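S.K.: predicted coordinates and the sequence they were generated for:
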Amino acid sequence: MHCNIDIALLMHNKEILKPTNTGRLIADCFPEQCHAFEWSRTEPCQDIIHLLQDPNRQCFILFPGELVPDREVYHNPQQDQLADLCQHKTPTVILLDGTWKQARKMLYQSEWLQTPPILSISPEHSATYALRKAPKEHQLSTAEAGVMVLNAFGEAKQARLLHQYFELFNHHYRAIRRTMAPEMNIIHQQMAAIDE
């Protein structure tokens, strides 16, 4: 499915091969609009540097605004405000893909991430990711953050697709952890929701 924003996954090296990583669900849903890069503090991938410097993009970093008071922050912007900010440029949201501790380190220790403004969106719901627990209930998984970003930019259909795919992943992985087969009726319901 196509979406009108690009998402850049900046992945901590400890996150890349974790089977519980949800950033890859975004790449599965939107392979043309999702870019993935491995984070390095001192030797960033040149492709993400080019992406950040692309004059045809308006880049944002999704991060809680209250944790970065010295940065340009857009708190819960409306869709029309985001459109004005982008001014016919491709909206590109960087998701820091790692634990919350890793994400803070990635942001604070990377000089090359200090320029893009911060997109700060308050979650409407608590995290539902059952496989890994964040320190606080409103700290979302990467896929849940992706859903939130898509909704903020008015990509409601794309947000529903990613949410359903995330729920399917969650159900399937929970069953495997309990060494049980996933409940097929739930799988079929979620697959039907994805196909709508």
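M.R.: All right, it came through fine.
S.K.: all contacts plus neighbour counts: C-alpha atoms, from now on.
M.R.: Will do.
S.K.: after the lengthiest strand in the chain, next one along is what?
M.R.: Secondary structure assigned by DSSP state E gives strand 90-97 as the longest strand of the chain. Going down the chain from strand 90-97, the next helix or strand is helix 100-108, by DSSP states H and E.
S.K.: buried ones in that following helix?
M.R.: For helix 100-108, burial by neighbour count (16 or more other C-alpha atoms under 10 Å) applies to 100, 102, 103, 106, 107.
S.K.: would you map the strands across the chain?
M.R.: When secondary structure is read from DSSP E, the chain shows strands at 6-11, 34-38, 57-62, 73-75, 90-97, 118-120.
S.K.: try this one side by side with the last:
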Amino acid sequence: MKVILLTHEREVSRLTNTGLVALERFPDWCARVIWSRVEPDDEIVDLLSSKRAAVLFPKPVLSKETGDSMVQAPMEELNLYLNEIPEIIIILDAIWQEARKMIRQSPYLATANKYALTQGGDSQFNLRRNQIPGGLCTLECIIQLCHSAKMSEEALELEAAYIALNQR
């Protein structure tokens, strides 16, 4: 598994950026690219258009009564979700409001294959406010991906670092 953090420019200087933990500990399989609305990264665009990578993003949830999507995403996007973890996963490294904006303002992200984590639960990250229900921080996502990819040692190391960071 390779993880690419597509990082919003505001996230780079935030002391609460959890993606940095994975970048520092596992630079052999975790990398960072700064997102730009006007100048998309050519490698990211190529990876997504060739279907060798997918964007980690929650799957829309449908209301049984109305059939309406409870997450802001059109129904046709459900077809973009993969059932298997891709070899290369791109994580939008940003607060949720910025991550949604990144998807909306970047057609190559909106139309890319997606992968959604299957484990539920709310974030335990307490260093930021305004968390959305079920929305995990970047490091929580990477830890779950490591477990899914049978990278247990890496997951345990990241979990320990996450606990220490979250207790600051």
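M.R.: Yep, it's here. Just so it is clear, the structure is predicted and the values come from calculations on it, not from any experiment.
S.K.: returning to what we had before: how far is the longest strand of the first structure from where the chain is centred?
M.R.: How far strand 90-97 of the first structure lies from its chain's middle: 7 Å, per C-alpha atoms, centre = their mean, to the nearest Å.
S.K.: same list (the strands of the first structure) but as a markdown table, adding distance to residue 28 of the first structure and mean neighbour count.
M.R.: Putting these into a markdown table (distance: least, C-alpha to C-alpha, whole Å; neighbours: other C-alpha atoms under 10 Å) gives the following:
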| stretch | distance to residue 28 of the first structure | mean neighbour count |
| --- | --- | --- |
| strand 6-11 | 12 | 24 |
| strand 34-38 | 9 | 19 |
| strand 57-62 | 20 | 22 |
| strand 73-75 | 28 | 18 |
| strand 90-97 | 15 | 23 |
| strand 118-120 | 23 | 22 |
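S.K.: as a markdown table, those strands with distance to residue 195 of the first structure would be great.
M.R.: Formatted as a markdown table, those follow (distance: least, C-alpha to C-alpha, whole Å):
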| stretch | distance to residue 195 of the first structure |
| --- | --- |
| strand 6-11 | 22 |
| strand 34-38 | 20 |
| strand 57-62 | 28 |
| strand 73-75 | 33 |
| strand 90-97 | 26 |
| strand 118-120 | 30 |
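S.K.: what's the neighbour count on the aligned residue in the second structure for residue 28 of the first structure?
M.R.: In the second structure, residue 28 of the first structure lines up with residue 24, judged by TM-score structural alignment. Neighbour count for residue 24 of the second structure, taken as other C-alpha atoms under 10 Å: 11.
S.K.: distance of residue 24 of the second structure from residue 139 of the second structure?
M.R.: Between residue 24 of the second structure and residue 139 of the second structure the computed distance is 12 Å (C-alpha to C-alpha, to the nearest Å).
S.K.: go on, residue 42 of the second structure?
M.R.: When residue 42 of the second structure is compared with residue 139 of the second structure (using C-alpha to C-alpha), they lie 25 Å apart.
S.K.: and for residue 14 of the second structure?
M.R.: Using C-alpha to C-alpha, residue 14 of the second structure is found at 14 Å from residue 139 of the second structure.
S.K.: neighbour count: those two, which is higher?
M.R.: A direct count of neighbours by other C-alpha under 10 Å for residue 14 of the second structure and residue 139 places residue 139 higher, at 23 against 10.
S.K.: for the counterpart of that one in the first structure, which residues are in contact?
M.R.: Aligning on TM-score structural alignment places residue 139 of the second structure opposite residue 143 in the first structure. Residue 143 of the first structure makes contacts with 22, 23, 25, 26, 162, 163, 166, as judged by C-alpha atoms under 8 Å, 6 or more residues apart in numbering.
S.K.: just give me the residue right at the centre of the first structure.
M.R.: Centroid-nearest residue in the first structure, with C-alpha atoms, centre = their mean: residue 146, separated by 3.6 Å.
S.K.: which one in the first structure is aligned with residue 9 of the second structure?
M.R.: In the first structure, the residue paired with residue 9 of the second structure according to TM-score structural alignment is residue 13.
S.K.: now for its match: which residues touch it?
M.R.: Residue 13 of the first structure makes contacts with 38, 39, as judged by C-alpha under 8 Å, 6+ apart.
S.K.: cool, and residue 23 of the second structure?
M.R.: So residue 23 of the second structure contacts 30, 31, 32 (C-alpha under 8 Å, 6+ apart).
S.K.: which among the buried residues of helix 100-108 of the first structure gets closest to residue 129 of the first structure?
M.R.: residue 100 (14.0 Å; C-alpha to C-alpha).
S.K.: residue in the second structure matching the closest one?
M.R.: For residue 100 of the first structure, the residue aligned by TM-score structural alignment is residue 96.
S.K.: its match touches residue 134, doesn't it?
M.R.: No: in this structure residue 96 of the second structure lies outside contact range of residue 134 using C-alpha atoms under 8 Å: 11.1 Å.
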